[in-house]
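K.L.:
Using only what follows, build the 3D model:
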Amino acid sequence: MIRPKPVAGQALARSALDRASEHRLDQAWLDAAWARPDTRVLVLAQGRARWSGEAGEPRLVLVDAASAPVGERRLLGLDAAGVAYFAVDVEKLPEPAEDGHEGGLRELGTLLDDRDAGLLVHATGLHHWHRTHRFCARCGQPTESAAAGHVRRCPACGTEHYPRTDPAVIMLVLDRDDRCLLGRQPQWPERRWSTFAGFVEPGESLEQAVARELHEEVGVVTSATTYVASQPWPFPSSLMLGFLAYAVDDRVHVDGEEIAEARWFTRAEFKEAMDTGEVLTPGSLSIARYLIEQWYGGPLDEGNHW
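P.N.:
Purely as a prediction, here's the structure:
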C-alpha cells in the first residue's frame, strides 16, 4: 500500500490513505468493499460535509455503507488496516445528529487530522469536477461516472474524460538583500498582503509561468526560481506549485489591475508590520503562508492572518 506522507505546514497536502487506484476498474472488488461492515462513507453535498466534536478538534462524520444515502459512489482509498473509504455525492446532507455540524474545506481544512483532511480534499475535488463535466466535450452528449468516480465516460462516442487539474504557480519573490516582496490585490481589504500567483498557460513551463506572471503583475525580472512544494487547491480544481523567485533588482511596477500595491520587507520590517497589524498574512490553509514561513525562518503568529 502507498500512503503519502503528510506535508508539514500545508493543510491541504495531507493524507493517511492509499488511494487504491488499481481497484477502480474492478467492479467486483468495489461491490465487495462496499458490502463490508467496516467500510466508511463520507457524505458530501455541494462540497460540504457533516462533522462532530469540538471546534478545535473536529472529525468528519462517516457512516457505514448500509446507512449511506443513495448517490454516486467514489472510492477514496484504503487505510493501513485495509478499511475502504468512499464518498457519496448527494444534493442535500442528511439531518445532523444533536452534536453534528456542517462545513467545507475552507472552514475545516486546517483543523482536521491527516486522514480526514485527505478525505475531504479528495472528495471535494471530485465533486467540483463531476458537477461541471456532465456532458462530453467531443460530442455534447451526457456522460456517465466510471472508474469509481475518477473517469466520466461518454456512452455515445466512447470518449473518456479525466478529472481536470489546473496548474498554477505561486511564488515568493526575494531580492539580493534577501528581502521578500508581497502584494495586495485591488479588491482586497486594507492590510491584506500575500505572495503572487497565476495560472500556467498552454505550452509554458512552470519556470516560464513564474517569470511571466511576475513581470506582468509587478514588473519584476527574475534571474532564477527554486521549487519548494505543491498543494491541491480544489476551489474548484487547481494545483498550486510553490516557488521562490529571485529578482534581478528591486525595481517594482504594479500593473494596477491584478496588483494594486507591492512592497519589499526585511524580516525585521515584516515582523514589525505584523506586530502593529499593518500587515495581515495569508491563513494556514494556503501554501502562501508556508512560503512566507520558509523565508521568515519560523511559524507566523496564528492570530495575524486574513
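
K.L.:
going forward, measure contacts and count neighbours with C-alpha atoms only.
P.N.:
Noted.

K.L.:
Please enumerate the strands of the stretch 151-300 of the chain.
P.N.:
With DSSP state E, counting those that start in this stretch, the ranges of strands along the stretch 151-300 of the chain come out as 151-153, 160-161, 166-174, 180-184, 196-199, 222-233, 238-247, 261-265.

K.L.:
Longest helix in this structure, please.
P.N.:
helix 114-132 (DSSP state H).

K.L.:
Can you give the contact residues for that one?
P.N.:
Contacting residues not belonging to helix 114-132 are listed as 6, 11-17, 42, 44, 46-47, 59-60, 74, 76, 87, 89, 104-105, 108-110, 145, 149-150, 152, 163-164, 232, 234-237 [Cα atoms under 8 Å, 6 or more residues apart in numbering].

K.L.:
Which of those fall in strands?
P.N.:
Members of those lying in strands (criterion: DSSP state E): 42, 44, 59-60, 74, 76, 87, 89, 145, 152, 232.

K.L.:
and those residues as TSV, adding neighbour count and distance to G100?
P.N.:
Formatted as TSV, the ones in strands among the contacts of helix 114-132 follow (neighbours: other Cα atoms under 10 Å; distance: Cα to Cα, whole Å):
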residue	neighbour count	distance to G100
L42	25	14
L44	24	14
R59	19	10
L60	24	10
R74	25	23
L76	27	23
A87	28	18
D89	27	18
S145	18	30
R152	24	33
P232	24	27
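
K.L.:
Here is a second sequence; please produce its structure as well for comparison:
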Amino acid sequence: MRHAEEVTFGGGGLNRRGDLRADAAALYALARGPMARHLPIWRGKVLMQGPEDAPTLAPQPLSSPALEHALMNVFLGEAPDGAFWFAHDITPWQPNEILEAPDSFLDRSEQIYPGLEEARFIELRAAMAQMTPLDAEIAASARAITGWHATHGFCAKCGAASVAAQAGWERHCAACGAHHFPRTDPVVIMLITHGNSVLMGRSPIWPEGMFSLLAGFMEPGETIEAAVRREVFEESGVPVGPVRYLASQPWPFPASLMIGCHGEATATDITLDPKELEDARWVSREEMLDVFAGNNPAMKPARRGAIAQFLLSNWLADRLD
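P.N.:
All right, here's what the predicted structure looks like:
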C-alpha cells in the first residue's frame, strides 16, 4: 500500500539512535546540550502548547521545576532537525485543581503545571489527528515507553525489583540477571469487504453511534492471516478468504501495534458474539460516504487519527493498492 506510512504515529522520521543507548557519557552531554528537548509526560498525558487545531509538543529546559518530579527519563532519539528528544515521566506531581471524572471513553480534561500556563497536559488521543507526523511519533513513543516502565517495575522471572537500563529501553534485574524489553502487543484490524460493502461493528461499551472495523489480539503461534480469519469469524460469524497486509500503526494505549489488513468475505450472513459485539452490519460505499460526511445519524465516522479511519478513507478513494 503506497500510502501506508501516512497513518498517524507513522512516518515522522525520528531516528531512534540505538547506538547511543549504552553510551551514558554521550547521552549526559547531549541532554545538557543546545539541541536537547525534554518532554514531560504526566500519567500518560503529553505536555503540549498552541491552538487546539494545531497543538505542538512543549519541551522544557532541563532546569525546569517540572522535571524535578521525574521518576525516570528515556532517550527517544534524534529528530531530522538534529534535536535530541528525552521523555520525563513526572507522574508524582499532584495538580492543585480537582480533576473532573473523565469520560469513560476519552479523558478530555487538561492539566496545567504552575508557571507553564501556555502549555497543558493533554490526552494524546484527543490531539493526535491535529499533530505533525514527527510530533505524533515522538509523543507516541514517549507515552508507550513511560507507560511500560510504570507497569513493569518487577522482574517477571523472579519477582525482584528491576531497574531501567539502556537509556530507558530495557529493565535489568540484579537478583537473577534477567533482561526485560518493552512490550508491544500485535493486534489485527480488518477491512473486510464483500463486493461494494464493508463490515462494521460496535462494542457494547462504545459511545452511541460509534462503529469501527473489527479488530482483535493475535495469539501465540498464529500468522497475521490466520488471526484475521479467526477474529472475524469469532466475532461476526463471517468467513474470510484471501487476506493481505495494508498498513500498520503504533497504538500506545497502552502498547499495541495495529496491523491493518484487507480480507475478502466469502459469505455475508452475520452471527454476533454478544460478548464482543453489540452490533455488526454491512455498509455500502455510498452509505459510508454519507457517514464520513456526517449525514448518517445512526453511525458516526471512525475517529480521525485511528487506523480504521485511514483504511476506510483509502478504501473509499480506491487507494488500497
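
K.L.:
mind checking which of the strands of the stretch 151-300 of structure 1 is nearest V210 of structure 1?
P.N.:
Of all the strands of the stretch 151-300 of structure 1, strand 166-174 sits nearest to V210 of structure 1, with 6.3 Å by Cα to Cα.

K.L.:
Please list all residues in contact with the residue positioned nearest the centre of structure 2.
P.N.:
Centrality entry for structure 2: nearest residue to the mean C-alpha point is W251, 2.1 Å, by Cα atoms, centre = their mean. Going by Cα under 8 Å, 6+ apart, W251 of structure 2 touches 9, 140, 257-258.

K.L.:
filter those to the buried ones?
P.N.:
The neighbour-count test (16 or more other Cα atoms under 10 Å) marks 9, 140, 257-258 as buried among the contacts of W251 of structure 2.

K.L.:
wait, which of these is closest to G18 of structure 2?
P.N.:
Of all the buried ones among the contacts of W251 of structure 2, A140 has the smallest distance to G18 of structure 2: 17.4 Å, by Cα to Cα.

K.L.:
Would you mind finding the match for the closest one in structure 1?
P.N.:
Alignment note (TM-score structural alignment): A140 of structure 2 maps to V121 of structure 1.

K.L.:
for E235 of structure 2, same thing?
P.N.:
With TM-score structural alignment as the criterion, the equivalent of E235 of structure 2 in structure 1 is E217.

K.L.:
how near is the closest residue to that match other than its chain neighbours to E216 of structure 1?
P.N.:
Excluding the flanking residues, the one nearest E217 of structure 1 by Cα to Cα, 6 or more residues apart in numbering is D255, at 5.2 Å. With distances taken as Cα to Cα, to the nearest Å, D255 of structure 1 is found 7 Å from E216 of structure 1.

K.L.:
Ok, V41 of structure 1 next?
P.N.:
Relative to E216 of structure 1, V41 of structure 1 is positioned 45 Å away (Cα to Cα).

K.L.:
More neighbours: which of these two?
P.N.:
V41 (26 against 15; other Cα atoms under 10 Å).

K.L.:
In contact with the residue mapped onto the more buried one from structure 2: list those residues for me.
P.N.:
In structure 2, V41 of structure 1 lines up with H38, judged by TM-score structural alignment. With contact set as Cα under 8 Å, 6+ apart, H38 of structure 2 has these partners: 59-62, 85-88.

K.L.:
Which of those are retained in structure 1?
P.N.:
Retained in structure 1 by both residues aligned by TM-score structural alignment, their matches' Cα atoms under 8 Å are the following of those: 59-62, 85-88.

K.L.:
related to what we said a few turns ago, with structure 2 overlaid, report how far the longest helix of structure 1 is off on average.
P.N.:
Mean deviation of helix 114-132 of structure 1 relative to structure 2 after superposition (mean Cα distance after the TM-score superposition for structure 1): 0.9 Å.
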